[in-house]
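Q: Just need the structure, nothing else, for what follows:
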Amino acid sequence: MTDQHEQGGAEESFISHLVELRDRLVKAAYGLLAACAVLMVWPGPSAIYDFLAQPMLASLPAGSKMIATGVIAPFLVPMKVTLLIAFMLALPWILYQAWAFIAPGLYAHEKRLVAPLVISSSLLFLAGVAFCYFLVFGRVFKFINEFAPASINVAPDIENYLDFIMSMCLAFGVTFEVPVVVVVLVRMGLVSVEKLKAIRPYVIVGAFVIAAIVTPPDIVSQFSLALPMWLLYELGLLIAPLFVRVTQAPDAAEQ
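A: Predicted structure coming up:
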């Protein structure tokens, strides 16, 4: 009888967790839809795409524009961009729902561990995207278009342009997570700060290798990604020891 009671309680607990997960997913979806609806009204998909296209348009000859080769591309591409921006705007709300779902099952010291990581990783990703758009795109497109022969009329396709900027923004957003990776490795005890300092030369070389792979083949773009990666790595080395002390369990801190 006791075993059946315990089994029934476990099933009820599992179902309640599924219901809670569903509710959190629905609330996250509502937040995304609300952000998308606001962007549809103001400034609108066309204005959003024009904003993202500005770095490319600024590097083209006067009077030049991008082209759409697909039949529904003039409608579909701005809608994709709007959905992407809506997701970025709704990201804090989505992460809050994820945090609200897992927080009840965490100890106090674990909550001190998760919350800063979630917030800092979100901010670093957005910082990487902003860095790419405001500081890198202009230099990259200017470099590329300067190599175009005079016999070529540079008119990029909007779908190819969207794919390019999304891949670049994703690359910069992910690489800006270097401090979070360093902190997690140290906090989980997989590697020590001293070891990470010892492999610093290899990290610097690796940063330039990654930059050479994910950016166009010009020195400016590669340095624009490699140098921030190195500096963010150094930032992670500074923050990791402090983070470990703050998020230790009470019994571990007393030892």
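Q: C-alpha only now, for contacts and for neighbours.
A: OK.
Q: Which of the helices or strands spans residue 170?
A: With elements taken from DSSP states H and E, the one containing residue 170 is helix 158-175.
Q: scratch that, residue 111
A: Per DSSP H and E, residue 111 falls inside helix 108-131.
Q: Over to residue 32?
A: helix 2-41.
Q: so what does that helix touch, helix or strand wise?
A: helix 73-102 (3 or more C-alpha pairs under 8 Å, 6 or more residues apart in numbering; DSSP states H and E).
Q: what's the spacing between the helix holding residue 111 and its chain's center?
A: Mean C-alpha position of helix 108-131 versus that of the full chain (C-alpha atoms, centre = their mean, to the nearest Å) differs by 10 Å.
Q: let's see this one next to it:
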Amino acid sequence: MFKEKIDIQRLPQHVSVIMDGNGRWAKQKGLLRAFGHEEGTKAVRDVVEGCAELGVKFLTLYAFSTENWNRPKREVDTLMRLLVNSLKKEIKTLTENNIKLNAIGNIDSLPKKAQKELKEVIDKTAGNERMVLTLALSYGSREELIHVVKDLCEKVKNEELSLDAIDESIINQHLYTQNLPDVDLLIRTSGEQRISNFLLWQIAYAELYFTNILWPDFRRENLYEAIYNYQTRERRFGKTSEQIS
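A: Prediction:
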């Protein structure tokens, strides 16, 4: 059991997950892709509760990318329906576990019903302090960075900000994730080993963990294994091993 091996004093502060493999899971079982997405909600609940129990402070889930809008309309409609239904169902779990919900991305592009449910849950959990759960919805990191560049250019143009003042701190303040720390551990399921336009700035020094497990089969024991693996690594941030030790 990996949970017993985890050093609670060295937990990653911010864990992010690319939840991949719902469609392949369904296909392997001869089911429609929609069933894979529905089954994936069980993995979400298990991982959220697992992170909260351990003491992880920030968890960000890649729920829907800007590129996902290009999928068949029926699948997109299913994903949006699941989002609305899940938000309704999970508010009790979030409240009981003292978890605050947050969202990043182009939220205005979501269906009005999804926006409404999302806002209600965010408002109702605003005072929770145990963990911040962030859903990346209609999110793309390149789009986010374009937004930052335009915002900074406008401020320099209007003399609200000097060019010389722009540094990492200023850029962080203009990201969708301005209230979140950098990612420590990025997990991707399903065997794919790419970032897929997710938090490109924020994962600059993150540890990457790839697993062949398809997302609907991912459970908290798999989460514990990923965190234990993270703790076996030496994070140098550009320094040498001797400097770290």
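Q: Give me the TM-score for these two chains.
A: Here the TM-score for the pair of chains, by TM-score structural alignment, normalised by the length of the second structure, is 0.24; 100 aligned residues with a C-alpha RMSD of 5.9 Å.
Q: sorry, back to before: from the contact counts, what lies against the helix holding residue 170 of the first structure?
A: Helix 158-175 of the first structure packs on helix 73-102, helix 108-131, going by 3+ C-alpha pairs under 8 Å, 6+ apart.
Q: Quick check: buried residues in that helix?
A: Across helix 158-175 of the first structure, burial judged by 16 or more other C-alpha atoms under 10 Å covers 158-159, 161-162, 165, 168-175.
Q: what angle sits between it and helix 108-131?
A: 140 degrees (axes from the mean of the first three to the mean of the last three C-alpha atoms, to 10 degrees).
Q: I'd like the next helix or strand past helix 158-175 of the first structure.
A: helix 178-187.
Q: Without its sequence neighbours, what residue ends up closest to residue 78 of the second structure?
A: residue 34 (6.5 Å; C-alpha to C-alpha, 6 or more residues apart in numbering).
Q: how far out from the middle of the chain is stretch 228-238 of the first structure?
A: 17 Å.
Q: if we can go back for a sec, specify which member of the buried residues of helix 158-175 of the first structure is nearest to residue 14 of the first structure.
A: residue 174 (33.8 Å; C-alpha to C-alpha).
Q: And that closest one, how far from residue 126 of the first structure?
A: Look at residue 174 of the first structure and residue 126 of the first structure: by C-alpha to C-alpha, to the nearest Å, they are 10 Å apart.
Q: Contacts only, for residue 56 of the first structure.
A: 137, 138, 141 (C-alpha atoms under 8 Å, 6 or more residues apart in numbering).
Q: Top of the residues you listed by number of neighbours, please.
A: residue 137 (21 neighbours; other C-alpha atoms under 10 Å).
Q: In the second structure, mark out all the helices, start to finish.
A: 22-28, 33-54, 73-96, 112-124, 141-157, 168-174, 220-231, 241-244 (DSSP state H).
Q: gap between the helix or strand where residue 225 of the first structure lies and the chain center?
A: Under the criterion of DSSP H and E, residue 225 of the first structure resides in helix 219-246. Chain-centre distance of helix 219-246 of the first structure: 16 Å, with C-alpha atoms, centre = their mean.
Q: for that helix, which positions count as buried?
A: 221-226, 228-230, 232-237, 240, 243-244.
Q: cool, stretch 27-46 of the first structure as well?
A: Under the neighbour-count rule (16+ other C-alpha under 10 Å), stretch 27-46 of the first structure has 28, 29, 31, 32, 33, 35, 36, 39, 40, 44, 45, 46 buried.
Q: tell me the contacts of residue 35 of the second structure?
A: Contacts of residue 35 of the second structure (C-alpha under 8 Å, 6+ apart): residue 26.
Q: Report the separation between it and residue 79 of the second structure.
A: 11 Å.
Q: got it, and residue 62 of the second structure?
A: 13 Å.
Q: These two - which one has more neighbours?
A: residue 62 (22 against 18).
Q: ok, and what's touching stretch 37-48 of the first structure?
A: Here stretch 37-48 of the first structure has contacts from 78, 79, 81, 82, 86, using C-alpha under 8 Å, 6+ apart.
Q: Out of those residues, who's the most crowded?
A: residue 82 (24 neighbours).
Q: Look up the closest residue to that residue, ignoring the ones flanking it.
A: Distances taken as C-alpha to C-alpha, 6+ apart place residue 45 nearest to residue 82 of the first structure, at 5.6 Å, with adjacent residues excluded.
Q: Test my guess that residue 81 of the first structure contacts residue 49.
A: Yes. Residue 81 of the first structure is within contact range of residue 49, at 6.5 Å (criterion: C-alpha atoms under 8 Å).
Q: intersection of neighbour lists for those two?
A: By C-alpha under 8 Å, 6+ apart, no residue touches both residue 81 of the first structure and residue 49.
Q: May I see the helices and strands packed on helix 158-175 of the first structure arranged in CSV, with distance to residue 198 of the first structure as well?
A: Shown next, in CSV, are those (distance: least, C-alpha to C-alpha, whole Å):
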stretch, distance to residue 198 of the first structure
helix 73-102, 35
helix 108-131, 25
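Q: which ones are touching residue 49 of the first structure?
A: With C-alpha under 8 Å, 6+ apart, residue 49 of the first structure has these contacts: 78, 81, 82.
Q: wait, isn't the last one in contact with residue 36?
A: The reference is to residue 82 of the first structure. Yes. Between residue 82 of the first structure and residue 36 there is a contact under C-alpha under 8 Å: 6.8 Å.
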